[in-house]
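**Student:** I'll drop the sequence and a predicted model, then ask my questions.
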Amino acid sequence: MGLFPGSFDPLTNGHLDVIHRGRHLFDELVVAIGRNPAKREVFSVDERIAMIGRLVAGTNVRVDAFAGLTVDYARDIGAVAILRGIRNVTDLNFEFQLALTNRAIADVETVFIMTGEVHAFTSSTLIKQIASAGDTSRLAKLLPPEVLEKLEEKKRALGGKLPWRHVDQAEGT
């Protein structure tokens, strides 16, 4: 079993690319939504579980949520490896250090998958920033259609603005 952890707020086509390619490496792939109190949520954990679940229905992927350290959750579910998508060398540097630490403290391996070139610049934070500042239709190539629709609904419900800064960042920055 493999574990693909993240906040997935929102799930991007880059995430979906890693899920679809990574699921072939494991008998089962668990996409696990980590709760991060330092991030402001656009979608609740339950909303993300439901959206991702619909997008991976009928595959060997299941969706779950967890709190705490990823390596502890990986050990709890019996994952043999943590799957990580790499967009660029900055990601690789960070993920490499994290992988070495995870292996040292929990004997959990990490498998890296390079994202497709078209997804190399995509991040959920940038998507939330763009959506909050303007027309969400510009994000059609970056998000699955269902996620884009839910993002548009959420933006309307929140009066046109989406939370995208970390909790500790001031609104004016």
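**Tutor:** Arrived safely, thanks for sending. In this text, all values refer to a predicted model and were calculated from it rather than measured experimentally. Numbering: from 1, shown residues only.
**Student:** drop to CA atoms for contacts and neighbour counts, all remaining ones
**Tutor:** Fine.
**Student:** who touches stretch 28-36?
**Tutor:** Applying C-alpha atoms under 8 Å, 6 or more residues apart in numbering, the external contacts of stretch 28-36 come out as 1-8, 19, 22-23, 45, 48-49, 60-68, 70.
**Student:** ok, now stretch 86-105?
**Tutor:** Contacts for stretch 86-105 (C-alpha under 8 Å, 6+ apart): 71, 84, 108, 109, 110, 112, 113, 114, 115, 119, 120, 121.
**Student:** reformat those as TSV; add distance to residue 93 and neighbour count.
**Tutor:** As requested, the contacts of stretch 86-105 are exported to TSV (distance: C-alpha to C-alpha, whole Å; neighbours: other C-alpha atoms under 10 Å):
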residue	distance to residue 93	neighbour count
71	19	21
84	12	24
108	18	20
109	16	17
110	14	21
112	12	17
113	14	16
114	13	16
115	15	22
119	18	18
120	15	14
121	16	12
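**Student:** A further structure is provided below for comparison with the first:
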Amino acid sequence: MERLKSVAGQRQRIGVYPGTFDPITLGHLDIIRRGAKLVDRLIIGVTTNPSKDPLFTPEERIAMVTREVAEQGIENVEVVGFNALLMKFAEKQGASVIIRGLRAVADFEYEYQMAGMNQQLNNRIETVFLMADVSLQPIASKLVKEIAQFGGDISHFVTDKVRDDVVERIEMQGRLGDY
């Protein structure tokens, strides 16, 4: 599939929104929905990061993100797995923009440094930061997993289907803590 299709004689603007999405949260979906409005095509790059102790395999996360994006009715989004340097992935996709979500000042510090490094690798690809909706700012996949592992209600942080996926996986793996 050719990624640089012409739209009325112009090059298509492609954005990449990378992450582990383990699991995808309402905060992620907010950034996807808003980021998709900024570009002609948004590619969600589901990456591996073993240091984050993933609950789901990359293939399961790709399927989960694909399902959730379809449920939202966002049509200009494609979900792709990758295990490479972000800038190499973005170049391969023909992206001109990387979209990153910010929740707090701590996120900004890390993301600012990452954007600077990425600019050194390829200054033709811009990084755009989107602030998470204020009601969604505290949500982090890591915290969602911790709450679920101790029997807490995660329904305010993820969709019903994702909640069911997380609870089922935790029970299957016997990772449920004392509560």
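**Tutor:** Nice, thanks for sending it over. Given the structure is predicted, the values throughout are model-derived calculations rather than measurements.
**Student:** about what we covered before: make a PyMOL selection of the buried ones in the contacts of stretch 28-36 of the first structure.
**Tutor:** Per 16 or more other C-alpha atoms under 10 Å, the buried members of these correspond to this PyMOL selection:
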select buried, resi 1+2+3+4+5+6+7+8+19+22+23+45+48+49+61+62+63+64+65+66+70
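**Student:** end to end, how far does stretch 70-89 of the first structure reach?
**Tutor:** When the termini of stretch 70-89 of the first structure are compared using C-alpha to C-alpha, to the nearest Å, they are 22 Å apart.
**Student:** find me the equivalent region of that stretch in the second structure.
**Tutor:** Aligning stretch 70-89 of the first structure against the second structure (TM-score structural alignment) gives residues 86-105.
**Student:** got the buried residues for the matching stretch?
**Tutor:** Residues of stretch 86-105 of the second structure classed as buried by neighbour count (16+ other C-alpha under 10 Å): 86-87, 89-90, 93-103.
**Student:** cool, and stretch 33-48 of the second structure?
**Tutor:** Using 16+ other C-alpha under 10 Å, the residues of stretch 33-48 of the second structure that count as buried are 33, 35, 36, 39, 41, 42, 43, 44, 45, 46, 47, 48.
**Student:** counterpart of the last one in the first structure?
**Tutor:** Going back to what we said before, that points to residue 48 of the second structure. Residue 48 of the second structure maps onto residue 35 in the first structure, with residues paired by TM-score structural alignment.
**Student:** about what we covered before: closest one of the contacts of stretch 86-105 of the first structure to residue 145 of the first structure?
**Tutor:** Nearest to residue 145 of the first structure among those, counting by C-alpha to C-alpha, is residue 119 at 15.8 Å.
**Student:** the closest one -> the second structure?
**Tutor:** With TM-score structural alignment as the criterion, residue 119 of the first structure matches residue 136.
**Student:** in terms of helices and strands, where is the residue nearest to its match when sequence neighbours are not counted?
**Tutor:** Using C-alpha to C-alpha, 6 or more residues apart in numbering and skipping residues adjacent in sequence, the residue nearest residue 136 of the second structure is residue 27, 5.4 Å away. For residue 27 of the second structure, the enclosing helix or strand under DSSP states H and E is helix 26-36.
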